[in-house]
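S.K.: Just the structure for this:
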Amino acid sequence: MAETKVTPEVLWAQRSSNVDPEKNFVYLTISVPDVPTANLKLDLKPTGLSFEGRSDTLKKTYHVELEFYAEIDQAESKINHTARDVEMKLRKKELGEAYWPRLLKDAKKAHFLKTDFDKWVDEDEQNEAAEDDFANFGGGGPGMGGLPGMGGGDFGGIDFSKLGGGAGMPTGDDDDEEDSDDDMPPLEGEEEGEKAEKAEDATDAKEVVSS
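M.R.: Below you'll find the predicted structure:
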């Protein structure tokens, strides 16, 4: 059976600031389930990106090319790959108080592009959002800035097969919960001992009052 080539769903949201670069970014998610790290390739440039990923289980090859409304700063952008998607936090190159009017340079509506309402904040309400908005993108910590090309000027042509497992891959322990002793029932005999101790305290109190 031949593989199907499809355009993946792309979700986006944004923040803007004319004083703080950390709050001036585009949040982009490319939905590509069951695509292993070895089958991903991303070419990110200041003006746009080209993405391709293959799912062997779904027999699909995902491909999308985007030309951004304005330039981004590759060196200050971050990427996180999970079993469901590829997330990107793209730093806008130019500081500005106003939002981009759209993600793409072309004003024509793209059927695969949708607003990420889980992350979207209206322009006039973004200052009320948490100051550390997306600060822990992809779990944060070491490694997010350590992808090939992330720290220098040569950012294009990221080959995820060279990442050795990929940043942000699920561990499969999401459903595990830590054991807690908060709601443990009393041990056998412990409950009776507590009742006897309370009764003895009450007797001592009565003797003190009567004396």
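S.K.: only C-alpha atoms for contact and neighbour calcs from this point on.
M.R.: Fine.
S.K.: so how far is Ala13 from the nearest residue to Leu40 once chain neighbours are set aside?
M.R.: Counting by C-alpha to C-alpha, 6 or more residues apart in numbering, the nearest residue to Leu40 once its immediate chain neighbours are dropped is Gly53, at 4.4 Å. Note on Gly53: its distance to Ala13, by C-alpha to C-alpha, to the nearest Å, is 22 Å.
S.K.: When these two are compared, which one has more neighbours?
M.R.: More neighbours surround Gly53 than the other of Gly53 and Ala13, with 24 against 21 (other C-alpha atoms under 10 Å).
S.K.: Make sure the more buried one is actually in contact with Lys41.
M.R.: Yes - proximity of Gly53 to Lys41 meets the contact threshold set by C-alpha atoms under 8 Å, at 6.4 Å.
S.K.: still on that earlier bit, next secondary structure after the helix or strand in which the residue nearest to Leu40 is found?
M.R.: Taking DSSP states H and E as the criterion, Gly53 maps to strand 48-55. Counting by DSSP H and E, the next helix or strand C-terminal to strand 48-55 is strand 60-67.
S.K.: What are the buried residues along that next one?
M.R.: Buried residues in strand 60-67, counted by 16 or more other C-alpha atoms under 10 Å: 60-64, 66-67.
S.K.: could you dump the residues you listed to TSV with distance to Asp201?
M.R.: Supplementary listing: the buried residues of strand 60-67 in TSV, determined by distance: C-alpha to C-alpha, whole Å:
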residue	distance to Asp201
Lys60	74
Thr61	75
Tyr62	74
His63	76
Val64	76
Leu66	76
Glu67	78
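S.K.: burial measure for the closest residue to Lys78 other than its chain neighbours, as a count.
M.R.: Nearest residue to Lys78 in three dimensions, chain neighbours excluded: Lys89, at 5.2 Å (C-alpha to C-alpha, 6+ apart). Neighbour count for Lys89, taken as other C-alpha under 10 Å: 23.
S.K.: Can you name the residues that contact Lys89?
M.R.: Residues touching Lys89, when contacts are defined by C-alpha atoms under 8 Å, 6 or more residues apart in numbering, comprise 25-28, 77-79, 137.
S.K.: ok, back up a step: what helices and strands are in contact with the strand holding Gly53?
M.R.: In terms of contacts (3 or more C-alpha pairs under 8 Å, 6 or more residues apart in numbering; DSSP states H and E), strand 48-55 is packed against strand 40-45, strand 60-67.
S.K.: Please generate a structure for the following sequence too, so the two can be compared:
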Amino acid sequence: MPSIRVHSLLAALGLAVIGNAALAATPLVKAVEAKPLPAVQAPALARGAVLTDLGSAFIEGDRIGSVHAGTNCNASVERGWSELIRQRVDAEISQAFRDELGRTQSFRTAPAGMGAPLTVQAFLNDMDVEVCGAGAGAWKGGFYVQVGWQIVSPEGKVIYRASTEGSFLQPSAQRVSTASGLRQAVGVAVRNLLADRRFTALLEEQGSQRRVALADPI
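M.R.: The predicted structure follows:
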């Protein structure tokens, strides 16, 4: 997918203009742990996976969380979905998908002549952003995402459908990119996709094109 150049998510959420250096409470989001990856041997895998389409359940103005401020982060302003945030979310899902596949040795691209890469589609079902600005670009809080995934065969048939969650919490104020926090939350959702044995079965050589692995979203 083409790279997307956008302004910092920090600015998109309005953190650059609010904050207090003496922050106490940390806004919380739903905590999600990454599941252990299944024991799949690389030689058994016949194909890689390519993320080709991204979508979202949100429309302009839909609530996606709150930006907090004040001594105890008790003042808050709701933040809504926007085109800028859509671009950032799309970029982070794409990057996290490539990163997680790349760092997992079992999922390296198969040799030439093996099965074609799986076509994976992602759909952002839910998102919760709860961050508190601390001034000078520092923030604390967290991100939560729920992502729906599906794989479509070359014949146009959906052969896999599932939903995974991910989250990231920064308990103390730090001067780091909020986009990095979002990417880590999405990374957990991707790792939980890779932990699904039904998904890895579709990467295996034997019968991979004939398997049907549908599941209701979480």
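S.K.: And the TM-score between them?
M.R.: Laid over one another, the chains give 0.23 as their TM-score (TM-score structural alignment, normalised by the length of structure 1), with 90 aligned residues with a C-alpha RMSD of 5.9 Å.
S.K.: closest to Thr203 of structure 1 out of the helices and strands packed on strand 48-55 of structure 1?
M.R.: Proximity to Thr203 of structure 1 (C-alpha to C-alpha) singles out strand 40-45 among those, at 75.7 Å.
S.K.: in the host helix or strand of Phe143 of structure 2, what counts as buried?
M.R.: Element membership of Phe143 of structure 2 [criterion: DSSP H and E] is strand 138-152. Neighbour-count burial for strand 138-152 of structure 2, with 16+ other C-alpha under 10 Å as criterion, is recorded at 138-151.
S.K.: so what secondary structure elements neighbour that strand?
M.R.: If contacts are counted by 3+ C-alpha pairs under 8 Å, 6+ apart, strand 138-152 of structure 2 sits against strand 118-135, strand 158-174, helix 178-194.
S.K.: follow-up on the earlier one: what subset of the contacts of Lys89 of structure 1 is buried?
M.R.: For the contacts of Lys89 of structure 1, buried by 16+ other C-alpha under 10 Å: 25-28, 77-79, 137.
S.K.: Lys198 of structure 1: which of these is nearest?
M.R.: The shortest approach to Lys198 of structure 1 among the buried ones among the contacts of Lys89 of structure 1 belongs to Phe137, at 52.8 Å (C-alpha to C-alpha).
S.K.: For Gln74 of structure 1, see how far away the residue nearest to Leu40 of structure 1 is.
M.R.: 20 Å.
S.K.: Next: Val6 of structure 1.
M.R.: In this structure, Val6 of structure 1 lies at 26 Å from Gln74 of structure 1, with C-alpha to C-alpha as the measure.
S.K.: For the two, indicate the residue with more neighbours.
M.R.: Here Val6 of structure 1 and Gln74 are compared on neighbour count by other C-alpha under 10 Å; more neighbours surround Gln74, at 24 against 12.
S.K.: and the helix or strand encompassing that one, what does it pack onto?
M.R.: Following DSSP H and E, the helix or strand that holds Gln74 of structure 1 is strand 72-81. When contacts are defined as 3+ C-alpha pairs under 8 Å, 6+ apart, strand 72-81 of structure 1 sits against strand 40-45, strand 85-92.
S.K.: To Glu200 of structure 1, which of those strands lies closest?
M.R.: strand 85-92 (64.0 Å).
S.K.: Buried ones in the helix or strand immediately after that closest one in the chain, by neighbour count?
M.R.: Remark: after strand 85-92 of structure 1, the chain's next helix or strand is strand 113-115, criterion DSSP H and E. With burial defined by 16+ other C-alpha under 10 Å, the residues of strand 113-115 of structure 1 counted as buried are Leu113.
S.K.: which residues are in contact with strand 113-115 of structure 1?
M.R.: By C-alpha under 8 Å, 6+ apart, the surrounding residues in contact with strand 113-115 of structure 1 are 9-13.
S.K.: Helix or strand next in line after that strand, which one?
M.R.: Next in sequence after strand 113-115 of structure 1, counting helices and strands by DSSP H and E, comes strand 158-159.
S.K.: right, and the helix or strand after that following strand?
M.R.: helix 190-210.
S.K.: and that following helix, what does it pack onto?
M.R.: Using 3+ C-alpha pairs under 8 Å, 6+ apart as the contact definition, helix 190-210 of structure 1 packs against no other helix or strand.
S.K.: buried residues in it?
M.R.: Residues of helix 190-210 of structure 1 include none that count as buried (16+ other C-alpha under 10 Å).
S.K.: and Asp73 of structure 1, how many neighbours?
M.R.: For Asp73 of structure 1, the number of neighbouring residues by other C-alpha under 10 Å comes to 17.
S.K.: how close does Glu130 of structure 2 get to Ile85 of structure 2?
M.R.: 15 Å.
S.K.: neighbour-wise, which of those two wins?
M.R.: Taking neighbours as other C-alpha under 10 Å, Glu130 of structure 2 and Ile85 compare with Glu130 leading, 22 against 19.
S.K.: do you know how far the more buried one is from Arg161 of structure 2?
M.R.: Glu130 of structure 2 is 29 Å from Arg161 of structure 2, by C-alpha to C-alpha.
S.K.: Out of the helices and strands packed on strand 72-81 of structure 1, indicate the one that is most buried.
M.R.: Across these, the average number of neighbours (mean count of other C-alpha atoms under 10 Å) peaks for strand 85-92, which reaches a mean of 22.
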